[in-house]
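Visitor: here you go, sequence then predicted model.
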Amino acid sequence: MTQKPKVFTMSFAKVYACLVAKAERKGRTQVEVDSIIHWLTGYDPKSLQGLVTKGTDYETFFTEAPRLNPARSLIKGSICGIRVEDIEDPTMREIRYLDKLIDELAKGKSLTTIMRKAE
């Protein structure tokens, strides 16, 4: 039996705090992080806070997302040396999509650019 990657069992609260801290270190805001998460998953700020309070794990955060954005397949590029479009495990791919979007935010890209639109 294959063991799940450790990131799947991490609490969303811990990961969320890291995502916000990364953005804030680069002069971006929690509101911008929340906007990206909303675009990607459909969670609004109130539901995000509920997930933090409830202690939801990171895998469940993605598997129970209200509305995964179909345009997320337009997210391309490398994160941690791995091309996101080549990741086979669907949950890991979702995790890396969010990582990639937060990286783009931290690098100064606009929200309009980050939140890709389907052609």
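Guide: Happy to help now that I have it.
Visitor: could you use CA atoms for every contact and neighbour count after this?
Guide: Fine.
Visitor: wait, doesn't Val33 sit right on Leu19?
Guide: Yes: because the distance of 7.4 Å satisfies CA atoms under 8 Å, Val33 is recorded as touching Leu19.
Visitor: show me where the protein has helices.
Guide: 6-9, 12-25, 30-41, 45-54, 58-63, 90-106, 111-114 (DSSP state H).
Visitor: comparison target below:
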Amino acid sequence: AALALGLRERGAEVDEIAVYHTVPGDGVAALAEHPRASHADAITFTSSSTVRYTLDGLERDGMARGDAAALLNGTAIVCIGPITAETARAEGLRVDAEAREFTGAGVVDALVAWFAGHEG
């Protein structure tokens, strides 16, 4: 959506064709059952929708949105890039690291760098 908007602003005619559709899963239930995000060392978000779906899932399980953000903020949060990080921050999450390369490998690199700087 951001790319299409930028192209339109520059006068391009853009046709958007959805090639996949992200749907919420039920994997967040385990987070709500355990204090401090189930002993997780880190949580990664690879899109804005994963941020929203995680918080929505915790909310569906009966946790207030603010409490869900507080739960997730109890562990390291790593985002795939600036748009995802912006969404996370807007939802009240503290983003600890952001990938420089917007790929799975970039997320791994960001995780490694963050933990290397926070060894106790």
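Guide: Arrived safely. This structure is a prediction, so every number in the text was calculated from the model and none was measured.
Visitor: just give the TM-score of the two.
Guide: Here the TM-score for the pair of chains, by TM-score structural alignment, normalised by the length of the first structure, is 0.30; 57 aligned residues with a CA RMSD of 4.4 Å.
Visitor: including mean neighbour count and distance to Arg83 of the first structure, could the helices of the first structure go into TSV?
Guide: Output for those, formatted as TSV (neighbours: other CA atoms under 10 Å; distance: least, CA to CA, whole Å):
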stretch	mean neighbour count	distance to Arg83 of the first structure
helix 6-9	13	18
helix 12-25	17	20
helix 30-41	19	18
helix 45-54	14	27
helix 58-63	19	19
helix 90-106	19	9
helix 111-114	13	17
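Visitor: out of these, which is closest to Ile82 of the first structure?
Guide: helix 90-106 (9.1 Å; CA to CA).
Visitor: quick check: angle from that closest one to helix 30-41?
Guide: Taking axes from the mean of the first three to the mean of the last three CA atoms, to 10 degrees, one finds helix 90-106 of the first structure and helix 30-41 inclined to each other by 150 degrees.
Visitor: same for helix 90-106 of the first structure, what does it pack against?
Guide: Counting contacts by 3 or more CA pairs under 8 Å, 6 or more residues apart in numbering; DSSP states H and E, helix 90-106 of the first structure packs against helix 12-25, helix 30-41, helix 58-63, strand 78-79, helix 111-114.
Visitor: how about 10 Å then?
Guide: Using 3 or more CA pairs under 10 Å, 6 or more residues apart in numbering; DSSP states H and E, the elements in contact with helix 90-106 of the first structure are helix 6-9, helix 12-25, helix 30-41, helix 58-63, strand 78-79, strand 82-83, helix 111-114.
Visitor: right, and Ile43 of the second structure touches Val78 too?
Guide: Yes: counting by CA atoms under 10 Å, Val78 is a contact partner of Ile43 of the second structure at 6.3 Å.
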